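S.K.: Could you work out the structure for the sequence below:
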Amino acid sequence: MTSAATSAPGATEDPGRRLSSEERRAQIILAALTVFGSRGYEGATTDQVARAAGVSQPYVVRLFGTKENLFLATIEFALSQSLSALRTALAASDEGGENPMGKRVGEAYVDLIEIPGLHQTLAHAFLLGGHPAIGPAARRAYLAMWRFVRDEMGLPPDSAREFVAQGMLISTMIGVRIVDDYGSNPEVAELFQACFPNKLGHVLDVLPRGERGL
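M.R.: Here you go, the predicted structure:
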């Protein structure tokens, strides 16, 4: 699966060409995913995002206004990228019954780890339900994922609950950085093998760990 990050506007631009404001906006949002993902909403600053994006802090403020607006735009982007990847997997062939819908969509969800900070940023958003602006946006994102599973995948409520619960388990594993204990804790190894039976090596290569995730 091609990473959605590489297909985002401005991600593979000609270095000699001046970026449009929309391309620069996408570049900043990708940087914001990484910063918010590693530091959370409260711990991140627009200056950190600007440095990660290679632009000035006043430019970030000019495009987004406030850190809150930037975080809301980042949630919207993360949700859009997630649903796009899941819909692509849903529409793919089942290859004669050997690649069923649940497996395709589940693996596409795992593959979203290739966009640094996406899972973590959504997890941070889901913890801010009491925030007057972020809370409603987080609830809309959560319910959009539920509607995808119920309406587009067509799963009945019990199966949908199990599918979403598996996704939240994976997101929680990423968020708590349990990968840092992989190799030293047999329980962690068992958990990873249970959750990523077909993609374990790839997941271990891509997930942020130790200083690499800061």
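S.K.: CA only for contacts and neighbour counts going forward, please
M.R.: Will do.
S.K.: Against residue 111, how distant is the spatially most central residue of the chain?
M.R.: Nearest residue to the geometric centre of the chain (C-alpha atoms, centre = their mean): residue 118, 2.1 Å. Counting by C-alpha to C-alpha, to the nearest Å, the gap from residue 118 to residue 111 is 11 Å.
S.K.: can you check residue 170 too?
M.R.: 11 Å.
S.K.: of those two, who's got more company?
M.R.: Neighbour totals were compared for residue 170 and residue 111, and residue 111 leads with 21 against 18 (other C-alpha atoms under 10 Å).
S.K.: please give me the structure for this one as well, since I'd like to look at both together:
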Amino acid sequence: MTTPRTRMPAAARRTSILVAAAEVFGQRGYAAATTDAIAQLAGISQAYVIRSFGSKEALFIATAEHVLDLVTDAFRTAIAEADDTRRIEPLLGAAYVRLAADRGALVTLLHLFTLGQDPRIGPIARAGFLRILAILREEAGLSMERATAFLGNGMLVSTILGLQLPAESEDPATAELLEATFRENTPLVRELFGGRDLDG
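M.R.: As a prediction, the model looks like this:
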């Protein structure tokens, strides 16, 4: 007698599609990604992906919103863990580095912020960026000067990780750049990314 297969709940299946989509968008970029590749990675039919989201554009928007939720959740967790206001920024930085270890999430976020001119995606990118700023200002209690410095460093962090520079950390100039950028989180970056291909 065969055991009946357990049907995955709709919410869990949607999340699995978004995780697969982030990986494919991260590997191929928005233009080259296909709903077929996303469906294959998620282990479902392309028809189900289209039925669930309607189009590649709508799927990218949902994926970007999912990644933005991951960022805001990670930041809120870091803020809750901070027992000293001086520790907030290093904890926020470590939370972002851990999130960026998922290359799909990192590159999806980078793609999102380069599509500001797109009539449908641009408003979501701007709203997501401003939501992160609001968390830094209102929940983390950072001044605008500290918040903008943190965001500026975050863009540098994203660029460094997107370029896979930690894999070149034996180069003296690269090692110095990593230390200057990640500061107290440099050991975490070396643990998560150092000496390996970030696609691995």
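S.K.: Mind listing residues that contact the helix or strand containing residue 153 of the second structure?
M.R.: Using DSSP states H and E, the element containing residue 153 of the second structure is helix 144-162. Taking contacts as C-alpha atoms under 8 Å, 6 or more residues apart in numbering, the residues outside helix 144-162 of the second structure that touch it are 89, 93, 100, 103, 106-107, 110, 133, 136-137, 166, 181-182, 198.
S.K.: In the first structure, what stretch matches that helix?
M.R.: With TM-score structural alignment applied, helix 144-162 of the second structure matches the range 157-175 in the first structure.
S.K.: Check the offset of that stretch from the chain's centre.
M.R.: Remark: stretch 157-175 of the first structure is offset 14 Å from the chain centroid, using C-alpha atoms, centre = their mean, to the nearest Å.
S.K.: Could you list the buried residues of it?
M.R.: 160, 163-164, 167, 170-171, 173-175 (16 or more other C-alpha atoms under 10 Å).
S.K.: Please apply the same query to stretch 54-68 of the second structure.
M.R.: Neighbour-count burial for stretch 54-68 of the second structure flags 56, 59-68 (criterion: 16+ other C-alpha under 10 Å).
S.K.: residue contacts, the residue nearest to the centre of the first structure?
M.R.: Residue 118 of the first structure makes contact with 33-34, 37, 78, 112 under the criterion C-alpha under 8 Å, 6+ apart.
S.K.: Identify, from those residues, the entry nearest to residue 5 of the first structure.
M.R.: Closest approach between these and residue 5 of the first structure, by C-alpha to C-alpha: residue 112, at 9.1 Å.
S.K.: Tell me how many other residues surround the closest one.
M.R.: Residue 112 of the first structure has 22 neighbours, counted by other C-alpha under 10 Å.
S.K.: roughly how far apart are the counterpart of it in the second structure and residue 118 of the second structure?
M.R.: By TM-score structural alignment, residue 112 of the first structure lines up with residue 99 in the second structure. To residue 118 of the second structure, residue 99 of the second structure is 26 Å away according to C-alpha to C-alpha.
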